[in-house]
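Engineer: Next comes the sequence, and after it the predicted model I'd like to discuss.
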Amino acid sequence: MIQAVKNDFEGDARELLDKGFDVNTTDPKGNTLVILAAANRATRTLPALLAYHPKLELRNIYGETALMLAAYRREKGMVTALLAAGAKVNSTGWTALHYAASGGDMDIVNQLISAGADINAKAPEGSTPMIMAAREGKIDVIKRLLSLHADPSVMNENGMTALKWSLKRNDTDIMELLVEANATQ
């Protein structure tokens, strides 16, 4: 079944599910079939899995959910399907918006924000979506977050702010944007 999902063999996956295969089965790294579908861009297989009502908030050993990985992989259709199936947009720790901010897909960022994503959500080490966007040089994401009054002055436990990331990257466009927004170092 795991190989069927990884290879996006929807027919094989559906056949195994119809025979009683547990949709919440995990691999040794804690990846559920839905997480594997998101990680491997198995766009044909995901709807078959969702039809069996998997637990969408289960996380792998890295703390990732299917929604997070779909957001990072820039799979808008998967994000839409997961949200429609009941995936939670906010959670404790890392969120799908952190991953979307890193990936930089504005459609997905906006989709998650429209679904109620916390724009100032803090990861376990204190990073916010703004910090992640600055770390990856995603200026459009930063502009969007600033337009919603996200806090650019948050510092994670490593002492990094969005502005410090822009300095480290020598990204003058992001630096100027954050300075205009009165971000502190």
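Structural biologist: Arrived safely, thanks for sending. Numbering: from 1, shown residues only.
Engineer: C-alpha from now on. contacts and neighbour counts both.
Structural biologist: Fine.
Engineer: what's stretch 83-100 in contact with?
Structural biologist: 50, 53, 56-57, 63-64, 67-69, 71-72, 74, 108-109, 112-113, 115-119, 121-124, 128-129, 132 (CA atoms under 8 Å, 6 or more residues apart in numbering).
Engineer: how about it: buried residues?
Structural biologist: 83, 85, 87-90, 93-100 (16 or more other CA atoms under 10 Å).
Engineer: In TSV, list the residues you listed along with secondary structure and distance to residue 31.
Structural biologist: Listed next are the buried residues of stretch 83-100 as TSV, based on DSSP: H, G, I helix; E, B strand; the rest coil; distance: CA to CA, whole Å:
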residue	secondary structure	distance to residue 31
83	helix	19
85	coil	18
87	coil	16
88	coil	17
89	coil	19
90	coil	19
93	coil	18
94	coil	16
95	coil	17
96	helix	16
97	helix	20
98	helix	19
99	helix	17
100	helix	19
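Engineer: Kindly indicate which of those lies nearest residue 9.
Structural biologist: residue 85 (20.9 Å; CA to CA).
Engineer: Please report the distance of that closest one from residue 137.
Structural biologist: 31 Å (CA to CA, to the nearest Å).
Engineer: With residue 114 instead?
Structural biologist: From residue 114 to residue 137 the distance is 23 Å (CA to CA).
Engineer: out of these two, which sits in the busier spot?
Structural biologist: Per other CA atoms under 10 Å, whichever of residue 114 and residue 137 has more neighbours is residue 137, with 23 against 10.
Engineer: quick one: contacts for the more buried one?
Structural biologist: Residue 137 touches 166, 169, 171, 174, counting by CA under 8 Å, 6+ apart.
Engineer: what separates stretch 149-166 from the chain centre, distance-wise?
Structural biologist: A distance of 19 Å separates the centroid of the chain from that of stretch 149-166, by CA atoms, centre = their mean, to the nearest Å.
Engineer: Likewise for stretch 26-36?
Structural biologist: The mean C-alpha position of stretch 26-36 is separated from the chain mean by 16 Å, CA atoms, centre = their mean.
Engineer: Residue 120 sits in which helix or strand?
Structural biologist: Assigned by DSSP states H and E, residue 120 falls within no helix or strand.
Engineer: pretty sure it contacts residue 153?
Structural biologist: No: checked against CA atoms under 8 Å, the pair residue 120 and residue 153 is beyond contact range at 10.6 Å.
Engineer: Please compare the first structure with the one that follows:
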Amino acid sequence: MLMLNMRKFKKYIVFNVFFMFFSLGFAGSFEDFFKAAELDNESAVVALALRGFDLNSQNEKGDSGLHVGAREGSLKVVSFLLTQRAVRVELHNRQGESPLMIAAIKGHLDIARQLIRRGAEVNKPGWTPLHYAASRAEPDSADMVRLLLEHHAYIDAESPNRSTPLMLAAMYGNRDLVPLLLEEGADPSLRNDQGLTAVDFARRAERDDLAELIAQRLRQRRAPGR
């Protein structure tokens, strides 16, 4: 009986030692994966994939490797991840953001193109990639907006408080975005839950030139015969 108990005890010890080392190895792999995605270390990500690491792993913020790569502009890592069928392109983080939304607000055009080719959703309920792109003030933000519109982004998409991309562009975005969105058919008469229009957004940001441009488009729409 004592011999049997000793055998069980040894098996228990071996199992727990194995589990401890396995857990430590997994923890190290988890950290290595997100660091590699941040630094665009493709070879490290490939090595982890060959070891069976879950490429859909999410960190404490809910970000996946694609989120991190899209944020940091890690084109090589993102390109590799998108070749893996098991990788889910529409994983959302805790803020409800997709990798495409992150790429849109960061202006990483090549990554956005690859995500779209892989099936990333250009249109989704609530905040959309177009909202994010429209709120970016950098000079190249118009290129991202054009890309999304080319792939049928809904130009008057409503956020949870019914704000549209035009409203965000009027308040936060590059000044080229307001005329671009208006030319593409954005509706300047829409109001959000607070009753604010794109004109109000522009005025709140003291962008009087954009407020006048939007107001002019409104007057044109209301002109007799239009």
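Structural biologist: Arrived safely, thanks for sending. All values derive from a computational prediction rather than experimental measurement.
Engineer: Out of the contacts of residue 137 of the first structure, flag the one nearest to residue 41 of the first structure.
Structural biologist: residue 169 (29.8 Å).
Engineer: Alignment lookup: that closest one to the second structure.
Structural biologist: In the second structure, the residue paired with residue 169 of the first structure according to TM-score structural alignment is residue 205.
Engineer: what sits against its match?
Structural biologist: 171, 172.
Engineer: try 6 Å
Structural biologist: residue 171 (CA atoms under 6 Å, 6 or more residues apart in numbering).
Engineer: cool, and the one 10 residues further on?
Structural biologist: Under the criterion of CA under 6 Å, 6+ apart, residue 215 of the second structure has no neighbours.
Engineer: In the first structure, what stretch matches stretch 185-194 of the second structure?
Structural biologist: So stretch 185-194 of the second structure is aligned with residues 149-158, judged by TM-score structural alignment.
Engineer: repeat for stretch 119-128 of the second structure
Structural biologist: Using TM-score structural alignment, stretch 119-128 of the second structure pairs with 86-95 in the first structure.
Engineer: Stretch 68-80 of the second structure too?
Structural biologist: Going by TM-score structural alignment: stretch 68-80 of the second structure matches residues 36-48.
Engineer: what's next to the matching stretch, contact-wise?
Structural biologist: 5, 6, 8, 10, 14, 66, 69, 70.
Engineer: For the first one, pull up the helix or strand it's in.
Structural biologist: Taking DSSP H and E as the definition, residue 5 of the first structure sits inside helix 2-6.
Engineer: What does residue 149 of the second structure correspond to in the first structure?
Structural biologist: So residue 149 of the second structure corresponds to residue 113, using TM-score structural alignment.
Engineer: And its match, which helix or strand is it part of?
Structural biologist: helix 106-114.
Engineer: residue boundaries of the helices in the second structure?
Structural biologist: 2-39, 42-50, 65-72, 75-83, 99-106, 109-117, 129-134, 141-150, 165-171, 177-183, 198-204, 208-222 (DSSP state H).
Engineer: Show me how far the fourth one is from its chain's centre.
Structural biologist: So that's helix 75-83 of the second structure. 15 Å.
Engineer: same check, this time on the second one
Structural biologist: Going by CA atoms, centre = their mean, the spacing between the C-alpha centre of helix 42-50 of the second structure and its chain's C-alpha centre is 23 Å.
Engineer: Show me what that helix is packed against.
Structural biologist: The helices and strands touching helix 42-50 of the second structure, judged by 3 or more CA pairs under 6 Å, 6 or more residues apart in numbering; DSSP states H and E, number zero.
Engineer: go again using 10 Å as the cut-off
Structural biologist: Contacts defined by 3 or more CA pairs under 10 Å, 6 or more residues apart in numbering; DSSP states H and E place helix 42-50 of the second structure against helix 2-39, helix 75-83.
Engineer: Buried ones in it, by neighbour count?
Structural biologist: Buried, per 16+ other CA under 10 Å, within helix 42-50 of the second structure: 42, 44, 45, 46, 48.
Engineer: Let's have the residues you listed in a markdown table, adding distance to residue 16 of the second structure.
Structural biologist: Putting the buried residues of helix 42-50 of the second structure into a markdown table (distance: CA to CA, whole Å) gives the following:
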| residue | distance to residue 16 of the second structure |
| --- | --- |
| 42 | 33 |
| 44 | 28 |
| 45 | 28 |
| 46 | 29 |
| 48 | 24 |
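Engineer: what's the closest of those residues to residue 221 of the second structure?
Structural biologist: Among the buried residues of helix 42-50 of the second structure, and counting by CA to CA, the member closest to residue 221 of the second structure is residue 42, at 51.5 Å.
Engineer: The closest one maps to what in the first structure?
Structural biologist: With TM-score structural alignment as the criterion, residue 42 of the second structure matches residue 10.
Engineer: Which residues are in contact with its match?
Structural biologist: 4, 16, 42, 43, 44, 45, 46, 47, 48, 49 (CA atoms under 10 Å, 6 or more residues apart in numbering).
Engineer: And the helix holding residue 113 of the first structure, what does it pack against?
Structural biologist: So helix 106-114 of the first structure, by 3+ CA pairs under 10 Å, 6+ apart, packs with helix 66-72, helix 76-84, helix 96-103, helix 139-147.
Engineer: quick one: it to the second structure mean distance?
Structural biologist: For helix 106-114 of the first structure, the mean deviation from the second structure after alignment is 0.6 Å (mean CA distance after the TM-score superposition for the first structure).
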